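Participant: prediction below, plus the sequence it came from.
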Amino acid sequence: MPELEQLHHFIGGEHVAPESGEYFESTNPATRQPLYRAARGNAADIDRAVAAAQSAFADPRWRDLSQTRRGHLLRRLGDLIGEHSEEFARMEVLDNGKLLREMRGQLATVPEYYYYYAGLADKIHGEVIPTSDRAVLNYTAREPLGVVGAITPWNSPLTLTTSKLAPALCAGNTVVVKPSEHTSRSALLLAELALAAGFPPGAVNVVTGFGSEAGQALVDHTGLAKISFTGSTATGARIASATASRFIGSTLELGGKSPNIVFDDANIANAAMGVVAGIFAAAGQTCIAGSRVFVHRAVYDELLERVVQRAESIRIGDPLDEETELGPLAFADQRDKVAGYVDLGRSEGARVITGGRPSDGGGLGGYFYEPTVLVDVNNDMRVVREEIFGPVAAVMPFDSEDDVVRLANDTEFGLAAGVWTTNLSRAHRMAARLDAGTVWVNTYRAMSPMSPREGFKASGAGVEHGTETIKEYTRLKSVWINTSEDAVADPFTMRS
């Protein structure tokens, strides 16, 4: 075999070899063939990256740059990402197995995040507060925090890195990114493009490696002002504890077990496609997957038949092929986890009516798993309560609005929910009653950089996207100025 490409960290505007000299191998999940070797980061690499970010934060080229000019740099970075969109798309397909046509769609929207925050950069400001003393001026200011640590997952690497990087830079911070060990490449190219766009060396740094090594070192580093993390709820809880003990902030986008609810008055054809999109798109490897499907008993059989029919016709195969509709899971352990949950479901009494087996992906031999539908399930089963992160839908009937609200909210998670109905009043009632940070009605997986999102309960803490997220990356300062030139009164002299 030809020698694999070797990827270094990107620190202080340069490609840097790991302090340990160690690398790890990344593989193509569709074929199991090795792709490249990436630097195995450790605490020494993280320390070097944080130092570079601290230096850039204090550098007058960044510190004194006007907010408008920061916006110009973000816009230029968005342009460069657009120019490299095909390279990014293919890079992520090879790294995590997502469909090429899906990644091309994502890459059409990723620059929009940078354009949005480019426009927002010089709209970050405080306000003047009225006081009881006209001689005293009180105003607030929003300041950047300092160095932000961003820990990102493997399912949508570029998009989820962007959702942290764009607002952090917009607010004037510098960043150290630790991407998933399964998807190192796109973060490194993104950092290169940030430098090419005009951001100073050290404004964007990337240390590759494992969560238990580089990721933990980043969480523990005392030079950080904030951690932004997307990943599992268990890891998020540990990060929340670590950051709270140091009195720094954290934004946590965590797991989900989202309900997708179909009422008897819904357009059933549309609802069936919404269910399919909600759980089988991206092979179910998304925190917002509509993995719990609740269907009104009056339309249960019809909806189920449509979903099963479409699931069985989904084309599984090479994610680089334009005709493929379902690619592989991202790595072997993830495929085994999904298979284990389906077996668990069977042992709990669930019935598999389609799928339920690994697939060879049309002969590619990668980590493929068939679109799977489980029935005869209930809210007490682990396959209904725990996040599977794969193409597995649990479908359950319900009888009334109150019934489905109780079932939908009976979960530790609260990330997203879908509602399918033509009753406008019901749509608003359901949106108000569901414990979810995002509620979609007659659609699923709609997203925009302009729309804030927050996870409820164990699905996270803090806001991503929109103007609201700027508060996550700034600190608020209140300034009081006495404009009077009169003598200051003796505080111990009583006035009549």
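Facilitator: Sure, I can see it. Everything quoted here is computed from the prediction, not taken from an experiment.
Participant: could you use CA atoms for every contact and neighbour count after this?
Facilitator: Will do.
Participant: neighbours of Glu305, how many?
Facilitator: Other residues near Glu305 come to 12 when the count uses other CA atoms under 10 Å.
Participant: tell me where the stretch 301-450 of the chain has helices.
Facilitator: Along the stretch 301-450 of the chain, the stretches classed as helices by DSSP state H, counting those that start in this stretch are 332-348, 382-385, 401-409, 424-433.
Participant: who wins for proximity to Ala52 among these?
Facilitator: Proximity to Ala52 (CA to CA) singles out helix 332-348 among the helices of the stretch 301-450 of the chain, at 34.6 Å.
Participant: presented hereafter is structure B, for comparison with structure A:
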Amino acid sequence: MTQTPFSTDNLSRFYINGAWVTPSSDRGFPVLNPATEQKIGDIRLADVQDVNAAVAAATTAFESFSMTSKAERLQLLERFLEVCRRRAEDLARAISMEMGAPMTMSRDEQAASGIGHLESFIDALRDQPEREDLGNGDTLLREPIGVCGLITPWNWPINQIALKVVPALATGCCCVLKPSEHTPISAMIYAEMIDEAGYPKGVFNLIQGDGAVAGSAMSGHPDIQMMSFTGSTRAGAAITKNAADTVKRVTLELGGKSPNLVFADCDIDAQVAASVQECMFNTGQSCDAPTRLLVERSIYERALEVAKATAESMSVGDPAKEGDHLGPLFDKLQFDRVQSMIETGLAEGARLLTGGLGKPDGFETGWYVKPTIFADVRNDMRIAREEIFGPVLVVLPFEDEAEAIQIANDTPYGLAAYIQTGDPARAERVARRLKAGAVHINGGAVNFGSPFGGYKQSGNGREGGTHGLEDYQELKTLHHP
């Protein structure tokens, strides 16, 4: 086990081949606290030589780690779980500092997701057979695909790292992780935890970098057999194109503009309020947030009253403090984009129900945004079609079930959808018509171990549980005489 290097004064190291090393690149990048706008420290952005070093370490390690037994890998995962539980508070504080999640939410949701996913992958691996009799005399083997390149986003940093790194380790793959350059600290702590758990050198490698250089070098690398990416649809398309020449497997979890269908037979007050809260959760920075609220015309005005009151009851606050409040957006780049989209909504003629341009009173410092709702939105407006990724909800009326389904599916995305109804038969009927990878019925939440992923331009492949393991495995058929 190597000596722990973590300090905000020492962010410029990469974890390669079981050691913390000085990068080849001298290109720096400042890491900022989004609540204070102050610099936390500087990272190095990897160059091609850094990527090559990490891939070489993983390639060498794969020769032996791919041959480990399931029992050996389960033992390592159980040891890793012990470390994760002990260091959960470190992760929560890092996430709060680097991307602005309020401490209570960062602890209970952000950091906790790493533990929940790890536990579910342990269960899935334990239950998955390594050999399977096909019933025709042949035998099916499940084997690790190889070296995996993993690129994760800033909005749910540990959630997405766990959904990629853990199945790689569980199946016997080796990997190179490139987290978002905006959230490097939680990833460094994660590397420390893997090191402490006792994984062989080279099995897991961490570099920091941007998409243009490090991401491109990874997706086109001939010695990487699989790329798993979470982020924008634009970047996902670029990775897929760059990976094509080496015919590697590519799994993508991309954007969303998830519809939330509210029917007149639901508990209007409770379910509309919960829908607004779900949209604003994580300051609206979730790819599957229900950002399009589709409301049956007969209850439209009442739903607007509830939505407005709910948003105006929300408070923003310092993410370093405990409590149920919204933190800032992660960066000035995102703040400017959200402000621009609010301006667009106003220009398109949508009715501003609450919120709007500018920062909340008393929050001149930090990338805080007012919880904002637009009413009387048409589905051809940009604010109804483009992912805003902030605390902005658009509300659209519909006449009947058929129109609700038509509006819901009229989007290039298909990550998630939501239904609020008191009729179980309607819920099942509508859910089958919605083109989305997950449908949340009356507040049903995502559970650890269930597959997560989308239709259409929301990506391909599934993360989580047994289905998440399968993306990291090759199938080999033994034909016996």
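Facilitator: Yes, it's here. All of these numbers come straight from a predicted model, not from anything done at the bench.
Participant: please identify the deepest-packed of the helices of the stretch 301-450 of structure 1.
Facilitator: helix 382-385 (a mean of 21; mean count of other CA atoms under 10 Å).
Participant: who touches the residue lying closest to Leu326 of structure 1 once chain neighbours are set aside in this structure?
Facilitator: Nearest non-adjacent residue to Leu326 of structure 1, counting by CA to CA, 6 or more residues apart in numbering: Ile316, 4.8 Å away. Ile316 of structure 1 is in contact with Thr324, Glu325, Leu326, Gly327, Gly361, Gly362, Phe368, Glu370, counting by CA atoms under 8 Å, 6 or more residues apart in numbering.
Participant: burial measure for the residue nearest to the fourth one when sequence neighbours are not counted, as a count.
Facilitator: Distances taken as CA to CA, 6+ apart put Pro319 closest to Gly327 of structure 1, at 5.1 Å, once the chain neighbours are dropped. Residue neighbour count, defined by other CA under 10 Å, stands at 26 for Pro319 of structure 1.
Participant: so Pro319 of structure 1 makes contact with Asp95?
Facilitator: No: counting by CA atoms under 8 Å, Pro319 of structure 1 does not reach Asp95; the two are 10.9 Å apart.
Participant: quick one: the residue most central in space within structure 1 and Thr230 of structure 1, what's the gap?
Facilitator: Nearest residue to the geometric centre of structure 1 (CA atoms, centre = their mean): Leu160, 4.2 Å. Applying CA to CA, to the nearest Å, the value for Leu160 of structure 1 to Thr230 of structure 1 is 8 Å.
Participant: do Gly41 of structure 1 as well
Facilitator: 19 Å.
Participant: these two: which is more packed in?
Facilitator: More crowded of Gly41 of structure 1 and Thr230, by other CA under 10 Å: Gly41, with 30 against 22.
Participant: residue contacts, that one?
Facilitator: Neighbouring residues of Gly41 of structure 1 by CA under 8 Å, 6+ apart: His9, Pro18, Glu19, Ser20, Val207, Thr208, Gly209, Phe210, Glu213, Ala214.
Participant: closest one to Gly466 of structure 1 out of those residues, please.
Facilitator: Ranked by distance to Gly466 of structure 1 (CA to CA), the contacts of Gly41 of structure 1 are led by Val207 at 27.2 Å.
Participant: hmm, that closest one is touching Val50, no?
Facilitator: No: taking contacts as CA under 8 Å, Val207 of structure 1 lies outside contact range of Val50: 10.0 Å.
Participant: and for the two, which residues touch both?
Facilitator: Residues touching both Val207 of structure 1 and Val50 (CA under 8 Å, 6+ apart) are Val176.
Participant: the two - which one has more neighbours?
Facilitator: Val207 (30 against 27).
Participant: against Arg292 of structure 2, how distant is the spatially closest residue to Ile441 of structure 2 that is not a sequence neighbour?
Facilitator: In space, and not counting its chain neighbours, Ile441 of structure 2 is closest to Ile419: 4.9 Å by CA to CA, 6+ apart. With distances taken as CA to CA, Ile419 of structure 2 is found 12 Å from Arg292 of structure 2.
Participant: which neighbours do the two share?
Facilitator: Counting by CA under 8 Å, 6+ apart, the residues touching both Ile419 of structure 2 and Arg292 are Asn260.
Participant: Arg63 of structure 1 touches Phe57, doesn't it?
Facilitator: Yes: if you go by CA under 8 Å, Arg63 of structure 1 and Phe57 touch, sitting 6.0 Å apart.
Participant: look at those two and report which has more neighbours.
Facilitator: Comparing Arg63 of structure 1 with Phe57 by other CA under 10 Å, the one with more neighbours is Phe57, at 24 against 13.
Participant: what ranges does the stretch 101-250 of structure 2 have for its strands?
Facilitator: Taking DSSP state E, counting those that start in this stretch to define them, one finds strands in the stretch 101-250 of structure 2 at 131-133, 138-144, 147-151, 174-178, 204-206, 226-230, 249-253.
Participant: and the fourth one against structure 1, how far off on average?
Facilitator: Read it as strand 174-178 of structure 2. Comparison of strand 174-178 of structure 2 with structure 1 after fitting gives an average deviation of 0.6 Å (mean CA distance after the TM-score superposition for structure 1).
Participant: the longest one too?
Facilitator: If you overlay the two and look at strand 138-144 of structure 2, the average distance to its match in structure 1 is 0.9 Å (mean CA distance after the TM-score superposition for structure 1).
Participant: returning to what we had before: which of the contacts of Gly41 of structure 1 show up in structure 2 as well?
Facilitator: With the contact criterion set to both residues aligned by TM-score structural alignment, their matches' CA atoms under 8 Å, the contacts of Gly41 of structure 1 that also touch in structure 2 are Pro18, Glu19, Ser20, Val207, Thr208, Gly209, Phe210, Glu213, Ala214.
Participant: can you get me a residue count around the last one?
Facilitator: Other residues near Ala214 of structure 1 number 25, with proximity taken as other CA under 10 Å.
Participant: go ahead and confirm it touches Arg48.
Facilitator: No: if you go by CA under 8 Å, Ala214 of structure 1 and Arg48 don't touch, sitting 11.7 Å apart.
Participant: who wins for proximity to Gly202 of structure 1 among the helices of the stretch 301-450 of structure 1?
Facilitator: When the helices of the stretch 301-450 of structure 1 are compared by CA to CA, helix 332-348 sits nearest Gly202 of structure 1, at 34.0 Å.
Participant: what residues in structure 2 pair up with the closest one?
Facilitator: Aligned by TM-score structural alignment, helix 332-348 of structure 1 corresponds to residues 332-348 of structure 2.
Participant: what's in contact with that stretch?
Facilitator: Stretch 332-348 of structure 2 is contacted by residues 34, 329, 352, 356-358, 367-369, 374, 381-383, 388-390 when judged by CA under 8 Å, 6+ apart.
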